[in-house]
Every structure is written in C-alpha cells, then in structure tokens.
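1. attaching a predicted model along with its sequence, questions to come.
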Amino acid sequence: MKTSIIGFPRVGEVRELKFATEKYFRKEISADELEKIGQELRKKHWQLLVNQGIDFIPSGDFSYFDTTLDTAVLLNIVPKKYQELNLSPLETYFALARGYQGEAGDVTALAMKKWFNTNYHYMVPELDDETQIKLVGEQLFTTFNEAKANGITTRPTILGPFTLLKLASYHGSKKAKDFYEEAIAAYVEIFERLNLESGEWLQIDEPALVLDITSEEVQQFKELYTKLLAKKGKLKVLVQTYFGDVRDVYQDLINLPFDGIGLDFVEGRKTLELLEEHGFPKDKLLFAGIVNGKNIWKNNYEDTIALLGKIQLFGKVVLNTSCSLLHVPYTISSETSLNKEVLKYFAFAVEKLTELTDLKNIIMNKGEHQESLEQNIALFKQERFSKNPQVAKKIESLTENDFIRVPVLAKRAEIQKEQLKLPILPTTTIGSFPQTKEVKQNRAKFKKGEISEAEYTVFNQKKIAECVEFQEKIDLDVLVHGEFERNDMVEYFGESLEGYLFTEKAWVQSYGTRCVKPPIVWGDVSRSKPITVFYSKYAQTLTDKPMKGMLTGPVTILNWSFPREDISLKEATLQLALAIQEEVLDLEANGIKIIQIDEAALREKLPLRQTDWHSEYLDWAIPAFRLVHSKVQPETQIHTHMCYSEFSDIIQDIDNMDADVISFEASRSNLDILNALKAIDFQTQVGPGVYDIHSPRVPLVTEIETTIHNILSKLPIEKIWINPDCGLKTRGIFETEASLENLVLAAKKVRGGV
C-alpha cells in the first residue's frame, strides 16, 4: 500500500511566497529573485513529503498566483489584448491575474470565481474565436526536472481539458467542444514530453466530473479521453477527482484506460456505493481520498480503517487526501498560543501527511503501530468541551414567525425612502478601507501589549475620522467607518463570540497573494457583549449622512471558519444567526439606520449537485439570514453583500433573503447577473459592482459611466445603487481614493442626465 497527496500549500510555512510576490509587484526584487524563492519553497516541500513517507509526490501544484491560470498560460490561452502589451512572460502572467495599467497599455484582469465549494478563487480562462490551444509553456517540465535534479521523481499535475474548458468563458461563436481537438493535441504533446523526460505518472485533475454532468457531456468526456489516452505511451495517467462523487460518469470513467483513478470518500456521498454497485477494475490503482483536505480536525482512525476495509475489497488502494491540502494551514507546530490539549484535536497539512503514513503502517503492520491507533481512539472518546444549554434552548424555541420580517419589502422601501432621503443612484462602498502598514502595526502592538487599549482606540478613532472626512469630501451618499479595528471580516467577529478558537499562523490561500486565517468553531456559539457598536456609533457622530453598520452574516462566518464535525451545519449556522441578531438590534438601538450584513460566502457550501441545493443547504441557509434581521424596525435599511461567485442560478433564493439592498461582485463577470435579475423581476434594490477592486488599476470616469448605463438598460433606476464590487481592505490608498472619486463623478454625471 502506498500514500499520495493531491497538492500541498504553496505559500509556505510563514507565507514566504506571498511576501516575495508582493515585493516583486513593488519592484523591490527581480523576477530572478522571485523565481529563486519559488525554487527554495518547492525543494523544501518536496523534501518534506519525502521525509514524511509520501510515495506519490506532486509537482505542478505550485503557482505564483493560480494553477488554473498556469494551465491556461501553458496552453496559450492568453487573449490578444494581453499579448499586445508585449510584456515579459511573467509580467503578462500577472497582467492576466491582476490587470495592468502603465506605459504598455491598460487592461483589466481576468474574471475571478470560487473554486467549486471552497474559499479558494481561480482565474477564469478566456477564449475567443482567435484562440489557438497549443503547448507553449515550460513550467510543468521545468519543475519536474527541478525535482529530479534534487533526487526526487514527482508526479506532474495539471488541470484536465474537460474541466478547463467547462470552467472557461467564451467570447465569440466557439464553445468548449470546438476546442477539443486542439486540446487533445496539446495534452498529447505533454504526454510525449514527459515520456521523453522519463516521467512515470501524470496527474490530470478533473474535478468538474463531480458536478451534474449531462449525457452529452459524458459522451464528450469519453471521446476526449479515448483519443487522448491512446497516445499516452509508457506514461501512467491518474485522473483525479475531488469535492464530491462522480455518479454521472463513474461507469464510463472506470472503463477508460486510465492507470489510476482518484475518488473522494470524504465529500463523495455516493462514492462507496458506486464501488459496491459497479466494482472497480483490477488493473487500475484506486487513489482513495480518505484524509479530509478541507477541514482541520484530526482523522478518526477507527472509522477510516473500517471504511478502507470496505474499499480494499475492490482492488489496489493508494491512501490519498480528499483534495489538495491547499485548503488547510501549513502546520500546527507554528501555533504557540493554543495549549496542547486543544492542538491534539487538529491536523493541518503537515500533520495530515503523518495521518496518511500512520494509516498505511497500521493497516500493513498490524500490531506494530497499535500505539498511534490506541491514542487516536482514546482522543475521540473524550468529551472535548462543555455544551451551552441556553444556546440549545434558544434554537428549540424558534418559530416560523422568527424568520419573517414585517412589513413586506415594498412597504419598507417607501418608509425608508422618506426617512433616509437619498438621491437616485446612491453611492456607497462595501465597507472596508485600505489596511495600511500603520493600521496593522497599531493592531499588532495592542495584541502584544505594547500599547494600552486607550491608545489603540484613539488611533482607530483618528483613522475613522480621516475616512469619514474623505468620504464627505468626495460626496459619497452612505458612509462607512472603514473597519480599521478589524483584521479578517470573520476572525474579527469570531474573536468576540463564545465558542471560537484562534490561531497565530494558520494562514490559508484565498487567491493570489491574499491569505486568510479562518477561526475554528470549537463549541457552542453565543454573544456575550456588543461587538461593533462602539466604533459604528462613534463614526455616526462625525457626519449627518447615514453611517452603515458593518456585520458579517452567519452563513459566511461559518463558511469561512473551520466548522465543527460533531453537529450539522444547519445547527451551527442558527447558533451564529442568533448571536448576530443581537448585534443587529444593538446597532439599531444606538441610532444606526443602515446595517449591512455581509453574506459574501453564501454560495460556498452550496452542494455541487443542483438536486441537493435546497434540501441540503438553501432551505436552512436563507432562513438563517432572515432570522438575523427579522426583528428590526421598518425604518432600518438592511443591506447585504455577496462576492466571488456565480449567483444567477440561485437568484430567486437571494431575493428571498428579504434584505432591502444587496450589492454583488459583478464587474469581473461582465455584469452577466443583470439578465438574471431582470428575468425574475428581482425585488430587492441592488448595487452591482461598477469596478473591480481586485486589480490595482484605477477605472476611468467614462468607464464607470458606461457600466452604469449598462445596468440601467436592465434594471429600473430607482432600484440601483453605485458601489465598488467588494471591500477595499487589500488596496492601496492612492488607487482607492482615485477610484472612489471617479465612481462619485460618474454617478453624478449619469444622475444629471436622467
């Protein structure tokens, strides 16, 4: 029996890659220096995997921004406007990822979307009728040979053609199937190169197979891989799936001449059932995803061994992670603030490697490795925390009326229009302003005890005053306080709630150089004191304009945390909803008339199969949001915000959240969501983002005007708000201020013409 992982965290133990890449962006280091740091990280990670006893070691899972983008660039999927900048290959790559504004030209970044049901984001490949898919890059082979030079034979990994073309966007008459022949030729060339360079295995990731796959798509997949695998030569090919089961294509998949098939036994609800019903070929390796790659709780060895006992009946098994370890932090050894009694329940990426080797040794050497098994069994028999009976009582006492706000939306809109007296096309931001080095240093000093709470508060109040002054100067209509007291939008709330634990260095990549540190839901969640009231109330005293209270919604708090595994997601979300409801009512009682409850991650845990959407998720996630705001007065305007995802197919459910205003991250998807809003006669007022904050470029006034007119061609003017597409925390001050000035000017120009 052997062990394998699908991928490893690439940012490094202390985010070395993030900081190096950002230095490169600031021109503080050269491309060669950045590549040297990349080489050092790759070597360190490969050697770590060897030392931990992992048999199949991936290469190609490393990236300076995103592996989907890497595959697109490798295969010449680079739109003409980026090629015409005539930049270096690395600068072109980052122009695709971040946009470019300089002497060579002005281009926006590619669209960014959520990677399936995770908090990772991928860059959407963009194809048009001029695109010619062909192998032009070297990175896949360079890293393979780099590892070989270090005495390590890796398994190169690449996103497969079916998933690549399914996730791509198309700008022209051609669609995915029109590029299949070119894709086959390009992947065949990859096979040929790896055969020449003595490659043993190639991992081709096809996670799209866990989605709802039509019979036509199944046939396309079969035809694609029948042609492709006929040319693999001596190379062994592993098709790797994750995030679910492959029920729509399983029988076709196992009949294709793959040498290995990777299946997910953690999130794949029907994976074992598929094996039991249809069997598994004896001539293939089954890469069994039995160690959770998305959550941080220790593996229950007893349960996993029992599962493996069933899996092994069907053939040769390789112990694998359920998905890439990209989605969990690097190692618990970096954590010094949590005591050992707590840490013993967790396994981050490095510890999951140990779990794989533990399980392998327990299964292969019965008796010899019983101690680790016995320790694991004892751990799972212990009571981990004391439950809060008051929380359970509150949930049990909820009735249908607790999820309904009165009066109805249309009546509230009339009341709020009279109370708030906002102009048409009101302008606002999503909430956060740039977190400068000065702001971060102030927070760090306070946490270390180097300054008093009074000093910390005075600094934040000064920054809030500056932020309010700027917003008034450019004449925004609805202001925010800037969130200078907050770190991550979820971590900040978790720190003020009972039932949460927090780490020091448990960073996880969200996109590019953006990393987050998800808190851990340890026990029952409740609110013991106000969280945001002090700073929101202070900010409102500085202006006569409405000041938005800024909260994170319960679904997003849960989805961007590492959740418990001993209770349902529904119960965990209702606990959070009751806690945030208390905060909403406190803000209202303290004079905050507009309250934004962000549900940025609403779609994140939406089941990948549409048949499960409502029963498994939406039927409790949407009511949980309504519970948060159901008790506020009609005069209080409730906003929410969503980003990074496609929402068109759940747009009716979003309307059913019964917010008064919703803002979307829409600019990167060419405002496609507007058609969906129009189609269902969307009732909620809406602020589609009018410019992309994920890029440092400053949008022109005319550019924003055009976007606003596009919005007005789809939706009635009385329902439209003007705002950026997301928060401004990660942006610089200059680009933020210039962009917001242009936003207000554009809104006023359009306003003056109607």
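-> Nice, I can see it. Numbering: from 1, shown residues only.
2. switch to C-alpha atoms for all contacts and neighbour counts from now on
-> Will do.
3. residue nearest the centroid of the protein?
-> Asn119 (1.9 Å; Cα atoms, centre = their mean).
4. please name the nearest non-neighbouring residue to that residue.
-> Ser510 (6.0 Å; Cα to Cα, 6 or more residues apart in numbering).
5. so that neighbour is in which element?
-> Counting by DSSP states H and E, the element that carries Ser510 is strand 508-511.
6. buried set for the next helix or strand after that strand?
-> Once strand 508-511 ends, the next helix or strand along the chain (criterion: DSSP H and E) is strand 514-516. For strand 514-516, burial by neighbour count (16 or more other Cα atoms under 10 Å) applies to Cys515, Val516.
7. what sits up against the helix or strand just after strand 514-516?
-> Using DSSP H and E, the next helix or strand after strand 514-516 towards the C-terminus is strand 520-527. Under the contact criterion Cα atoms under 8 Å, 6 or more residues apart in numbering, strand 520-527 has outside partners 385-388, 391, 496-502, 561-564, 572, 575-576, 578-580, 582.
8. the same query, at a cut-off of 7 Å, please.
-> 385, 387-388, 391, 497-502, 561-564, 575-576, 579 (Cα atoms under 7 Å, 6 or more residues apart in numbering).
9. let's see which of these end up in strands.
-> Members of the contacts of strand 520-527 lying in strands (criterion: DSSP state E): Leu497, Glu498, Gly499, Tyr500, Leu501.
10. second structure for comparison follows:
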Amino acid sequence: MKTHNLGYPRMGSHRQLKRACERYWAGRITNDELQSTARTLRHQHWQLQQEAGIDLIPSNDFSFYDQVLDMTLAVGAVPERYAPLQGREEITDLDLYFAMARGYQRDDLDITAMEMTKWFDTNYHFIVPEFQRDQTFQLTSTKILDEFNEAQAMGIVTKPVIIGPVTYLWLGKEKEGDFHRVELLDRLLPVYHQILKSLVEAGAVYVQLDEPCLANNLSERERQALQVAYQSFQQKFPQLKIILANYFDCYGDNLSTALSLPVHTLHLDLVRCPSQLDDILDSGKLPEKTTLSLGVVDGRNIWKNDYEQSLQPIRQTTNRIGTERVMIAPSCSLLHAPADLNSESGTSKISSIRPWLAFAKQKLTEVVTLSQLAQIEDRTQQPAYQENQRAIQTRRDSPLVHRTEVQQRMATVTEADAQRQSPFAHRKVQQQSLNLPQFPTTTIGSFPQTKEVRQQRAKFKKNEITEEQYLSFLHQETERAIRWQEDVGLDVLVHGEFERNDMVEHFGEQLEGFAFTELGWVQSYGSRCVKPPIIYGDVLRPTPMTVEWTTYAQSLTPRLVKGMLTGPVTILQWSFVRDDQPRATTCTQIALAIRDEVTDLEQAGIRVIQVDEPALREGLPLHQADWGEYLRWAVQTFRLATSSVSDETQIHTHMCYSEFNDIIESIAALDADVITIECSRSQMELLDTFADFQYPNDIGPGVYDIHSPRVPSETEIVQLLEKAQAVLPASQLWVNPDCGLKTRGWNETKHALEAMVSAAQQLRQSISEPV
C-alpha cells in the first residue's frame, strides 16, 4: 500500500518565498538570488516528505506565482500584448511570467495583467489563460523536467504534478473569435506529449495529472476531450503510470468517464465526498488493474485526522480490491494548509486546542501512519492509534466548544430578522439625504499597510512600545488618511484600517470561538499570504469591534465615513472551520455577531456600512445540484447580519474575482443598497450579467486593478466607466477600485485615486452639459 502526496505548500514555514519574490520585484535581489531561495525550499520540502515516509513525492508543485500560469508559460500561450517584452534582452522568462501576473508599467510600455480568479471553491487564486481561435502552442519552458531532474540529483525520484490538458483549457477564456476553448485540445496535446516524453526519458515512473474539472458539471464535448487526451497518453506512453487526480468534490455525472480512462490510478477526495467510494466499488466498472488513491486526510483544514473514521474506507477498499491496488493520500494538495504546527511556539494563541490540530507536515505523518495501521490486524493496541483517539475524544467533550447563550439565541432567530424595513426603491429615496453626487466615489476599505505600520504593530506585540504610543500612531495614520481623501475629493471616505492585520483575522481576534496561529500562513495569490483563524467553538461577540475607530474617523470630517465589516460567509470561508456541525450553523452564529456590530455602528451615527462578501461565489458547491441549499443559507446569513438598520442607512457589500452569471438572482437577493465588484481585468464584461438581469440596486464596478502595481490613466478609467454606462443607467453607478488597497504603496495609490476621482468628475460634467 503506497502513500503519496498531491502537493506541498511553497512559501516556506516563514514565508521565505514571499519575501524573496517581493525583494526581487523591488530590485533588491537578483534573479540568481531568487532562484537560490526557491531551490532551497524545494530541496527542504522534498527531504521532509522523504523523511516522513511518503512513497511518491510530488515535484512541479512549486511555483513562483501560480501553477496555472506556469502551464501557460510552458505551453507558449502567452497573450500577444506581451510580445514587446519577449523581444527585450533585459527581460528574462521570469520577468515575462511576473508581467503576465502583475502587469508591466515601465519606460515606454504599459501592459495590463491577465485576469485572475478563484481556484474552484478555495481562496487560492490563479491567472486565467487567454485563448484565441487561431491559438498555437509550443513547449517554451522546461520547468517540469528541470525540477524532476533537480530532485533526482538529490536521490529522490519524484512524481511530477501537471495540470491536465482538459482542466487547463476548461479554466481559460476565449478572448476573440466564436469557438469553444476545448476545440484547441488537438493543438495542445502535442506539447503534453513532449513533456511526458521528456519525463519518461529522464526516468519518471509516475506522473500525476490534475483534472479537477471532473468535480464540476461537464458537457459531453468536455468528457469526450478527456477520452481523447488520455487515450493518446496511453498509446504513446503505455508504461507510464498516470495518477488522475480529481478533488474538492465527487466525480458525480463524470464518474463513468473517469472510470473509462486508461490511467493507472484514480484519486478520490473522500473528505469532500465519502459516498463516491461505494459508487465506484459497487459500479462494476472499476477496471481490474486500476489502483484507487484514497484521499482520507483533509488537505484543506487543520483538524487532526480521526484514524478510526479514516481506516473504515481503507479497510473497505482493501477487502474488495486488495492492498496492492490502494494508495493513501491527502484529499488534495496541502497547498491549502499551513506548513508546520511545530513552528508554533509554546505561548501560541492555539495552545488550548493544539492537540486537536495537524498542519501540512503533520498530515504527511498521518498519511503514513494510516497506511501502517491499515495493515495491522489489532490497530487498537498501537500507541499512535490510542493517542489519536484520545485527542479526538477530548475535542468532542471539551467545554471550549459549546456555549449555551449562543445556542439559545440561535433558537430565537426568525425570518423577519433577515428582512430590511422597506424595498430598495423606497430606501433609495430615503438615502438621498446622504447628498451624494452622480458617480459617487469611494474605496473598498483598506489603505496601504506600509512598512512603518507593520513595524509599529510588531513593536506593540513585542511590548517594545506602549499601548498609548501605538494608539497615538494609529490615530495619526487615520487622520492623515482622512485628510488626504478630503483633499483628493472622494465622496465616501474610509478610515484606512491601519489597526487591522487582515480582514478576517481582525474580527476573529475579537470574537469568542476563534483561535489564531503565529505562522499558519496560507498562499492566497502570488506572494500574498493569509493567516486564517481557526473556528473551534460557538461564536460570540463580547464587545463592539469597530465602532471606536469608525466614529473617530467620522469625527474628523463632515463627509460620510463608511463602517467596514467582513461578512459572515467570508469569515466562514476564509477560516479553518469546525467540522463537528453544519457550516450553515456556524455561519449563522457569525452573522448574529456581525448584526450586533452593524446595529452599534448605526446607533453611533454611521450612515454607510459596508459588509464585504468577496467569498460568496467561492463557497458555491462545485456540483450545480448542490447550489440551492448553499445559496439559501448564504443569502440568509448576509441578510441576517445587515437587516437591523433603518431605511436611511446605506448597506454596501463587496465581491471580487467572481463569475456572477449563474448566481445573479442570489446576489440580488442579498438586497445590499450598493454592491462593488471587480471589473477592470475583464474590461467591464461582468457588468453584462447585471444589465441582462436588470439588477435593481446600485453597482460600483471596479475601475482599476489593485492587484497590479500599474497606475491607470484618467482616460483609461473614463473609457471603462463609459462602457459601464452603456449597459447600466448612470443613476446606478458608483466609482471605486477593484478591491482594498492594503497591498499597494502610497505613491501608486495616490496617483490612481486622483485619476479615478478626476474621471468621475469628468463624467458628471458630461452628463450635466446640455446635448
């Protein structure tokens, strides 16, 4: 019974890769120095997996930015607008790669970044491939082979991990021409053949091809494309052992297709979909020689594995098909988990729940231990099993988990609690008292978290400065931000969020039922990492969380200042969530806490309150049949959090990097007075959905991309707003960036917002002028 791992976190336990990339972008280290850091991390990760006892260790799971972008570069699908960079001697392949992810604005060139969106239902982002009707592919990067050879030089024969050809096409977008991107498969496959041929010649025995599109609703054309691709691989490389990896959900309607593909191993995510094992074993369609990879260790959460629970499907499978046809693995790549629980100090905020946890490194041990226990007849006498079961039982019985007052309040919630007093049309009239102009301007919430802000926060946490000194600094930063917003002419201001570390962590730290790590970082996109809270018990808000800073900012200016909150679905999605009750129950508990905060903000005189839900679309189940129930409780919890206010109070929400077409009715059902969305990378394409639906409430389409360092021109923003105005009435439109400005520098922020305000003023003038 072999063990294998689908992928390992790239950043390093202390975010070494993040820091190296950002130093490289800033021109502070060379390409060679960046490559040295990357090489060191790869070697460390291969070695620790080898030491843990993993039989098949992945390679090519490392990436400087994103594995989909890696594939785009490898197959030569570089959009035409980057051609000027390819002809410059000083531009390396890595510079081209980063330009595709982040945009390029230097000297005489100004090139926008490629679109970015969420990786299935995770908070990880990928760079969306762009395809033309006449798209060509050619092998232009040897990264996959190079990393295999690099590991082999260390004495480790790895299992290269490659995004499968159908998933790669499925994730992309047709940019020009009337065609379906899957039609490009015949042109793409020869490049895959070249990659696989080079690996076989270098000594690869196993290759993992990731096809998570199989967890979604696929068309017959897409299923046929899978047949074509894998038949070609089998014909050309009959001795290559292909592990077909699907994760995040069941194979569903694609199961017959998956079982018919000529692959060595089929991977099952038994954490997200335990029922699929019976479907496969009872189907009679599992080929006699096909191995099953059982993903029984949760790759997306941090709870210790329950060995007794996981051993049941392992025993069931070995009894049916034999031990030699079973592999044990995490459910998906461990990219979505923090690196190492051992990095947490003894004084960590998770100390009380530490025995219940397992991070990526510990999950490797769980995989190996499960493999060993499954081959022992009396596992109950094994110390590893006994220790594991004690930890599981301790968590079940812990008084830290359940709160009587929370349970009692949950029982009193009614449908009426999730309803605003009046329909939007009436509220919009009442909100005219806010005296906002046409095309009102605002930002999404955060302003740059400068090095000085981070240093002061670190000093305060280390007791190097007093609380009084720290608060004085924060008051100065907040006032400076308010004054600058007044000067630039923004209509609805924000306090800047200088006191906040992260939009979820900040709230979790003030809610009971949450715990926090010191180094539990998880990659979100590029060099951006987040440190998700751990929801271990019932959620309760003991005191107001944002009222003091919001009212302080409002006291500095006669202009409107928004209260800034994170919504219940996003707090849920961007946390590690308890797995002992339905997610809907936990989300309702969070919604009640946010509801209390919304009520307190309104009572403190705050007239505009934003409750961000960027993760609403992310939480959508992959199979459409499961959408209804999720959307029901997701919408209900947002409304529960925001419906306590009067008609005169304006509720905003924000969503980013989402495809809204399929859930537009649910977005409308949120009934936020204003929704702000990401639109700039898609050139306002997302607005078509809102226009076709005749979305009734106000919309702020993002007019520039904050995930890129490039600064848009006023003309560019005007053109985007004119596109927006062509599909939506001017009376519905707000003007704002795509997202918060936390990760940007002040210089680029100031220039971009000045251009944005000027563009809004230009449009106001054009509307007011007689035709």
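-> Thanks, I have it. The structure presented is a predicted model; accordingly, all values stated were derived computationally and were not measured.
11. residue in structure 2 matching the residue nearest to the centre of structure 1?
-> When structure 2 is aligned by TM-score structural alignment, Asn119 of structure 1 is paired with Asn123.
12. how distant is stretch 378-393 of structure 1 from the center of its chain?
-> 30 Å (Cα atoms, centre = their mean, to the nearest Å).
13. and for stretch 357-367 of structure 2?
-> For stretch 357-367 of structure 2, the separation from the chain centroid amounts to 21 Å (computed by Cα atoms, centre = their mean).
14. what do we get in structure 1 for Leu184 of structure 2?
-> So Leu184 of structure 2 corresponds to Phe179, using TM-score structural alignment.
15. three-state assignment of Leu286 of structure 1?
-> Local secondary structure at Leu286 of structure 1 is given as strand here, using DSSP: H, G, I helix; E, B strand; the rest coil.
16. give me the neighbour count for it.
-> Neighbour count of Leu286 of structure 1, defined by other Cα atoms under 10 Å: 24.
17. go on, the one 3 residues further on?
-> Other residues near Gly289 of structure 1 come to 27 when the count uses other Cα under 10 Å.
18. would the match of Leu184 of structure 2 count as being in a helix?
-> Yes: assessed by three-state DSSP, Phe179 of structure 1 belongs to a helix.
19. how about the secondary structure of the nearest residue in space to it that is not next to it in sequence?
-> Once flanking residues are discounted, Phe179 of structure 1 sits nearest to Ile133: 7.3 Å by Cα to Cα, 6+ apart. Secondary structure for Ile133 of structure 1, judged by three-state DSSP, is coil.
20. aligned partner of Ile133 of structure 1 in structure 2?
-> Applying TM-score structural alignment, one finds that Ile133 of structure 1 aligns to Phe137 in structure 2.
21. what's the answer for Arg193 of structure 1, then?
-> Using TM-score structural alignment, the equivalent of Arg193 of structure 1 in structure 2 is Ser198.
22. so what's that match up against?
-> Shown in contact with Ser198 of structure 2 (Cα under 7 Å, 6+ apart): Leu145.
23. in the helix or strand where it lies, which residues are buried?
-> Per DSSP H and E: Ser198 of structure 2 is located in helix 185-202. Of all the residues in helix 185-202 of structure 2, those buried under the rule 16+ other Cα under 10 Å are Leu185, Leu188, Leu189, Pro190, Val191, Tyr192, His193, Ile195, Leu196, Lys197, Leu199, Val200.
24. make CSV out of the residues you listed and add distance to Tyr168 of structure 2.
-> Converted to CSV, the buried residues of helix 185-202 of structure 2 look like this (distance: Cα to Cα, whole Å):
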residue, distance to Tyr168 of structure 2
Leu185, 10
Leu188, 10
Leu189, 11
Pro190, 14
Val191, 13
Tyr192, 11
His193, 15
Ile195, 15
Leu196, 16
Lys197, 19
Leu199, 19
Val200, 22
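25. that older thread, neighbours around the match of Leu184 of structure 2, how many?
-> For Phe179 of structure 1, using other Cα under 10 Å, the count is 17.
26. measure it to Tyr170 of structure 1 for me?
-> Distance of Phe179 of structure 1 to Tyr170 of structure 1, given as Cα to Cα, to the nearest Å: 11 Å.
27. ditto for Thr321 of structure 1
-> Taking Cα to Cα, one finds Thr321 of structure 1 at 33 Å from Tyr170 of structure 1.
28. for those two, indicate the residue with more neighbours.
-> Neighbour totals were compared for Thr321 of structure 1 and Tyr170, and Thr321 leads with 30 against 15 (other Cα under 10 Å).
29. map that one across to structure 2 for me.
-> Matched by TM-score structural alignment, Thr321 of structure 1 corresponds to Pro330 in structure 2.
30. for its match, what are its contacts?
-> Residues in contact with Pro330 of structure 2 (Cα under 7 Å, 6+ apart) are Asn5, Gly295, Val296, Val297, Asp298, Gly299, Val367.
31. what about structure 1, which of those hold up?
-> Mapping the contacts of Pro330 of structure 2 onto structure 1 (both residues aligned by TM-score structural alignment, their matches' Cα atoms under 7 Å) leaves Asn5, Gly295, Val296, Val297, Asp298, Gly299 still in contact.
32. out of those residues, the closest to Ile314 of structure 2 would be?
-> Among the kept ones among the contacts of Pro330 of structure 2, Val296 lies closest to Ile314 of structure 2 (Cα to Cα), at 8.5 Å.
33. what helix or strand is the residue mapped onto Glu396 of structure 1 from structure 2 on?
-> Counting by TM-score structural alignment, Glu396 of structure 1 lines up with Ala411 in structure 2. Assessed by DSSP H and E, Ala411 of structure 2 sits inside helix 404-412.
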